[in-house]
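S.K.: have a look; sequence and predicted model below, questions after that.
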Amino acid sequence: MNQMTLEKINVLMNGNIATPAGFTAGGLHCGIRKKKLDLGWIYSEKPATPAGVYTTNLFQAAPLKVTQESINTNHLLQGIIVNSGIANACTGEQGLADAYEMRKLFAEKMQIPTHFAAVASTGLIGELLPMDAIRNGITELDEKKHQQSERFENAILTTDTKEKGIAIQFEIDGKVITIGGAAKGSGMIHPNMATMLSFITTDADVEDTALQDALRQITNKSFNMITVDGDTSTNDMVLVLANGMAENKTLNPDHPEWDVFLKGLFFVCQSLAKEIARDGEGASKLIEVQVKGAETEEAARAISKAIISSNLVKTAIHGADANWGRVITAIGYSGANLDPNHVGVALGSIDVVANGMPVSFDEGEAKQYLMQDTVTIYASVGDGEGEATAWGCDLSYEYVRINASYRT
């Protein structure tokens, strides 16, 4: 699947999660956190077709279990309630009961069936939710002052430094289709899924099985291709809601413009994934790794992930040190089958390795390139057709400071 050309996509300057027809979103401070917004929600006027992809961590948090139950019960969702500050993970039966209560109270407030509501949480692991605060917060959801999409983007953040949102439009069946998205994620980010939440809304009419398959496929090329620190968390998910209010013909692989929708969804997911990588805790640079020439796409993915996950590569980029040996080392332990004599590496346009051997290059020029806020590493590993791109960030002193005092 190739990316849709920008000419066919209208990226909306002020677009957000509530831009697609029929969606609203908001956020408020209920008291989980000291001052910051900590309770957000998304609502659709009509029940929407949902799709979800979840963390692979075996300690799957209570909200994920409740959300999956909702989706599996009737394959429709109409709202999502999200809290930040406490993850409601590793909290046993009480944590599960609290997640169920959050769902029930939210559904009652929005006047929708209980199983039409999803729940998400992010924050500190191992502590129970302050349910009195959440109960009080839910009673205020309908107050106009809280009904702003930007407040939702803010309410779901933890150690993030900025909100992450996008909306695009394109045409299918002569109808304008809108896809909006919002995400959070800054630390404990690593394939496959991690401490990140991503919510995507669209007014397209999409068949449920097709939407789920599409999300799984696209997640593997976007959210599962980012890393910040190699830790995979307990809570995180990508949810898509498609409410059909654009009134297009139902989309599935048999629709002549199915690929148009796939490319639009991929554009949104990839954009959010890159924003998460760019906003890694303490990060000063976005690192992109492009691999080509692998025997298979799976091999290319393994190589790109190995490079982007290497702490030695990440620290070298932070220090603007053109230490190509760290890149070669990561390629070598990636597990992919390749001939070292056919490997080439470039830092931007600067070749540093060809045919497995060092190439003479200007160290000063390389240092200047690595001081930019976006750095691309190119790796050619043969003449196969496998290609993949991964994203991450540099590893800085600030990352250690943030995570040395996360609880305090």
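M.R.: Nice, I can see it. Numbers count the residues shown, from 1 in each chain.
S.K.: drop to CA atoms for contacts and neighbour counts, all remaining ones
M.R.: Fine.
S.K.: now the strand ranked longest in the chain: buried residues?
M.R.: Longest strand of the chain, by residue count under DSSP state E: strand 39-54. Neighbour counts over strand 39-54 (16 or more other Cα atoms under 10 Å) mark 39-44, 46-54 as buried.
S.K.: and residue 251, how far from residue 199?
M.R.: 20 Å (Cα to Cα, to the nearest Å).
S.K.: what is the helix or strand hosting residue 150 packed up against?
M.R.: Residue 150 is part of helix 149-155, with elements assigned from DSSP states H and E. Packing partners of helix 149-155 (3 or more Cα pairs under 8 Å, 6 or more residues apart in numbering; DSSP states H and E): strand 23-28, strand 39-54, strand 175-185.
S.K.: and that helix, how far out from the chain's middle?
M.R.: Between the centre of helix 149-155 and the centre of its host chain there is 16 Å, according to Cα atoms, centre = their mean, to the nearest Å.
S.K.: returning to what we had before: can you put the helices and strands packed on helix 149-155 in TSV and add distance to residue 400?
M.R.: Converted to TSV, the helices and strands packed on helix 149-155 look like this (distance: least, Cα to Cα, whole Å):
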stretch	distance to residue 400
strand 23-28	30
strand 39-54	27
strand 175-185	17
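S.K.: for residue 206, state which of the buried residues of strand 39-54 is nearest.
M.R.: residue 49 (7.1 Å; Cα to Cα).
S.K.: buried stuff in whichever helix or strand residue 84 is part of?
M.R.: Using DSSP H and E, residue 84 maps to strand 77-86. For strand 77-86, burial by neighbour count (16+ other Cα under 10 Å) applies to 77-86.
S.K.: pull up the gap between the nearest residue to residue 271 once chain neighbours are set aside and residue 187, please.
M.R.: The shortest distance from residue 271 to any non-neighbouring residue, by Cα to Cα, 6 or more residues apart in numbering, is to residue 166 (7.8 Å). According to Cα to Cα, residue 166 and residue 187 sit 21 Å apart.
S.K.: okay, those two: which has more neighbours?
M.R.: residue 187 (28 against 23; other Cα atoms under 10 Å).
S.K.: hang on, isn't the more buried one packed against residue 195?
M.R.: Yes - with contact defined as Cα atoms under 8 Å, residue 187 reaches residue 195; the gap is 6.6 Å.
S.K.: hang on, the earlier thing: and the contacts of the helix holding residue 150?
M.R.: Helix 149-155 has contacts (Cα atoms under 8 Å, 6 or more residues apart in numbering) with 16-18, 24-29, 36-42, 83-84, 162-165, 182-184.
S.K.: do stretch 220-228 as well
M.R.: For stretch 220-228, with Cα under 8 Å, 6+ apart as the criterion, the contacting residues are 186-193, 266, 269-270, 273-274, 277, 280-281, 301, 305, 308-309, 388-394.
S.K.: in helices, which of the residues you listed appear?
M.R.: When DSSP state H is applied, those are split such that 266, 269-270, 273-274, 277, 301, 305, 308-309 fall in helices.
S.K.: between the residues you listed, which is nearest residue 244?
M.R.: Distances from residue 244 to the ones in helices among the contacts of stretch 220-228, taken by Cα to Cα, are shortest for residue 266, at 18.7 Å.
S.K.: the structure to be compared is supplied as follows:
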Amino acid sequence: MKTIEGGITAAKGFLANGIACGIKKRKKDMALVLSQKDCSFAGAFTTNLVKAAPVLWDQALVKDSASVRGIVINSGNANACTGNQGLEDASAMATLAAKAFGQEVQANQVFVCSTGVIGVPLPMEILGKGIDLCAKNLGGSREAGSLAAEAICTTDTFSKEIAVEVELDGTMVHIGGMAKGSGMIHPNMATMLSFITTDAVIEKEVLQKLLGTTVIDSYNMISVDGDTSTNDTVLVLANGMSQCGTLTPDSSCWDAFKQAFEYVHTYLAKAIVRDGEGAGKFIEVHVGGASDKKTAQILARSVVGSNLVKTAFFGSDANWGRILCAMGYSGAAFDPACVTLSFSSVKGSLEVVSQGQPIVFDEHKAKEILLEKEVQVEVSVGDGPGAGTAWGCDLSYEYVRINGDYRS
């Protein structure tokens, strides 16, 4: 596997575009993705009981549709908490996109995603014109993919794209993706919006199972602010245009494809955290020595999700007691008397707890380590072979500013 230049259009046969259609002021807000051939597909969605209309539309497609061809995405308006009108508008978006795509695409072959302000009806006249305009310039170039990646952003400060290629039994297979997300990130089964395309040959049921296991170690292991969105969605489209052999867990090249697939999702998940609203630090927490993997992941997620831990990192304060506290209320079993904990960054490493006992450490050295933009926390709980890693960011004054006037 190797990383290549590109994003959502890196796989063969995928076209995209992004434009400003007028939902947002002076920024791109409409994106389309189209496959030139029918795709097998998979989806993962928010576990929030309050689900946006596009999520309900997409869940129905995952359940009932045999194939899909494309995705229509708008930013600036989430079409969430919009009642029956919202459901009608999500359906209308799919119909409008299918018509604009042409090529005998049907509405039930088009995924719909929206992101932005909650509780405001979609401006459908603007959206309709935007879909038509966006569809006229669909392309398979690197630039076309980047335009789409830019158009799905809301409070993001940069576009999030990734592409890889992997050789499977002599055939080059490509996986590309784009994501958006910066706030309201604390997922369980998905995170914000993430879109993956591949020219691999893989059946829907196999792809769905692979996505289900992949999100556990990627999107489920990040946190920015402890909020699970109403619109969280991950979609994967596979059009088979590489003409590689059909991929199954029994295939000789399954592990290579699976590794590349997981890499793409993990890269995008971590990129979302790096762009956390107002964030100044990227925090990686690795927990080892747990009784099993699930326990380690629960402990690691609890640490990156703690606001007190986040604020300590914002202040570059080696307040390890907050980390132990967050582990303690996680619900996972461990022995505090066996915990060893250290901080590290490019400035070095510093152990602050050993086998449950506090260590007198150099505060100046700790400050130097924690002032860096990327900081690692290594925790061992001494119970077994289980290990897990979670990613988060600090919590700053800027986060409050951004979300204090989000609607205005």
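M.R.: Done, it's in. Being a predicted model, the structure only gives us computed values, none of them experimental.
S.K.: tm score of chain vs chain?
M.R.: Taking TM-score structural alignment, normalised by the length of structure 1 as the basis, the two superposed chains have a TM-score of 0.96; 399 aligned residues with a Cα RMSD of 1.2 Å.
S.K.: in the helix holding residue 150 of structure 1, what counts as buried?
M.R.: 149-155.
S.K.: same question for stretch 253-271 of structure 1.
M.R.: Buried-residue list, stretch 253-271 of structure 1, by 16+ other Cα under 10 Å: 258-271.
S.K.: contacts only, for the corresponding residue of structure 1 for residue 112 of structure 2.
M.R.: Counting by TM-score structural alignment, residue 112 of structure 2 corresponds to residue 119 in structure 1. Residue 119 of structure 1 sits next to 63-64, 66-67, 80-82, 99, 102-103 when contact means Cα under 8 Å, 6+ apart.
S.K.: what separation is there between residue 119 of structure 1 and residue 60 of structure 1?
M.R.: 13 Å.
S.K.: map residue 164 of structure 1 across to structure 2 for me.
M.R.: Using TM-score structural alignment, residue 164 of structure 1 sits opposite residue 160 in structure 2.
S.K.: quick check: that match vs residue 7 of structure 2, distance?
M.R.: From residue 160 of structure 2 to residue 7 of structure 2 the distance is 9 Å (Cα to Cα).
S.K.: mind listing the shared neighbours of the two?
M.R.: residue 178.
S.K.: out of these two, which sits in the busier spot?
M.R.: residue 7 (28 against 25).
S.K.: you'd agree that one is up against residue 162?
M.R.: Yes - taking contacts as Cα under 8 Å, residue 7 of structure 2 lies within contact range of residue 162: 4.9 Å.
S.K.: so what sits against both of these two?
M.R.: 176-178.
S.K.: show the buried residues in the residues you listed.
M.R.: For these, a burial check counting by 16+ other Cα under 10 Å picks out 176-178.
S.K.: for these, give me CSV that also has distance to residue 213 of structure 2.
M.R.: CSV is the format used below for these (distance: Cα to Cα, whole Å):
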residue, distance to residue 213 of structure 2
176, 19
177, 18
178, 19
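S.K.: out of the residues you listed, flag the one nearest to residue 119 of structure 2.
M.R.: residue 178 (25.7 Å).
S.K.: residue contacts, the closest one?
M.R.: Counted by Cα under 8 Å, 6+ apart, residue 178 of structure 2 has contacts 7-8, 149, 159-162, 194-196, 268.
S.K.: for residue 136 of structure 2, what is the corresponding residue in structure 1?
M.R.: Checking with TM-score structural alignment, residue 136 of structure 2 has residue 143 as its match.
S.K.: could you measure from that match over to residue 254 of structure 1?
M.R.: Applying Cα to Cα to residue 143 of structure 1 and residue 254 of structure 1 gives a distance of 43 Å.
S.K.: circling back: does the residue nearest to residue 271 of structure 1 really touch residue 198, like I thought?
M.R.: No - using Cα under 8 Å, residue 166 of structure 1 is not in contact with residue 198; the gap is 11.3 Å.
S.K.: quick revisit: between the buried ones among the shared contacts of residue 7 and residue 162 of structure 2, which sits nearest residue 203 of structure 2?
M.R.: residue 176 (18.0 Å).
S.K.: which residue is the nearest non-sequential neighbour of that closest one?
M.R.: Leaving out its chain neighbours, the residue that sits closest to residue 176 of structure 2 by Cα to Cα, 6+ apart is residue 163, at 4.1 Å.
S.K.: over to residue 295 of structure 2?
M.R.: That would be residue 332: by Cα to Cα, 6+ apart, it lies 5.7 Å from residue 295 of structure 2.
S.K.: who touches that neighbour in this structure?
M.R.: 295, 298-299.
S.K.: could you do residue 100 of structure 1 as well?
M.R.: residue 66.
S.K.: can you do 10 Å?
M.R.: Listed by Cα atoms under 10 Å, 6 or more residues apart in numbering, the contact partners of residue 100 of structure 1 are 62-63, 65-67, 94, 106, 114, 118-119.
S.K.: what's it aligned with over in structure 2?
M.R.: Per TM-score structural alignment, residue 100 of structure 1 is aligned with residue 91.
S.K.: looking at structure 2, which residue lies furthest from center?
M.R.: The outermost residue of structure 2 relative to its centre, with distances by Cα atoms, centre = their mean, is residue 360 at 39.0 Å.
S.K.: which secondary structure element is home to the residue nearest to it when sequence neighbours are not counted?
M.R.: By the measure of Cα to Cα, 6+ apart, the closest residue to residue 360 of structure 2 outside its immediate chain neighbours is residue 352, 7.2 Å from it. In the assignment (DSSP H and E), residue 352 of structure 2 maps to strand 348-354.
S.K.: that strand packs against which elements?
M.R.: helix 320-328, strand 340-345, helix 363-370, strand 374-380 (3 or more Cα pairs under 10 Å, 6 or more residues apart in numbering; DSSP states H and E).
S.K.: now do 7 Å
M.R.: strand 340-345 (3 or more Cα pairs under 7 Å, 6 or more residues apart in numbering; DSSP states H and E).
S.K.: list the buried residues in stretch 324-337 of structure 2.
M.R.: 324-328, 332-334, 336.
S.K.: in structure 1, which residues correspond to that stretch?
M.R.: Under TM-score structural alignment, the match for stretch 324-337 of structure 2 is residues 328-341.
S.K.: how distant is that stretch from the center of its chain?
M.R.: Counting by Cα atoms, centre = their mean, stretch 328-341 of structure 1 comes out at 28 Å from the chain centroid.
S.K.: separation between the counterpart of residue 255 of structure 2 in structure 1 and residue 251 of structure 1?
M.R.: Here residue 255 of structure 2 is matched to residue 259 in structure 1, going by TM-score structural alignment. As judged by Cα to Cα, residue 259 of structure 1 and residue 251 of structure 1 stand 10 Å apart.
S.K.: just residue 312 of structure 1 next, same as before
M.R.: Distance from residue 312 of structure 1 to residue 251 of structure 1, by Cα to Cα: 45 Å.
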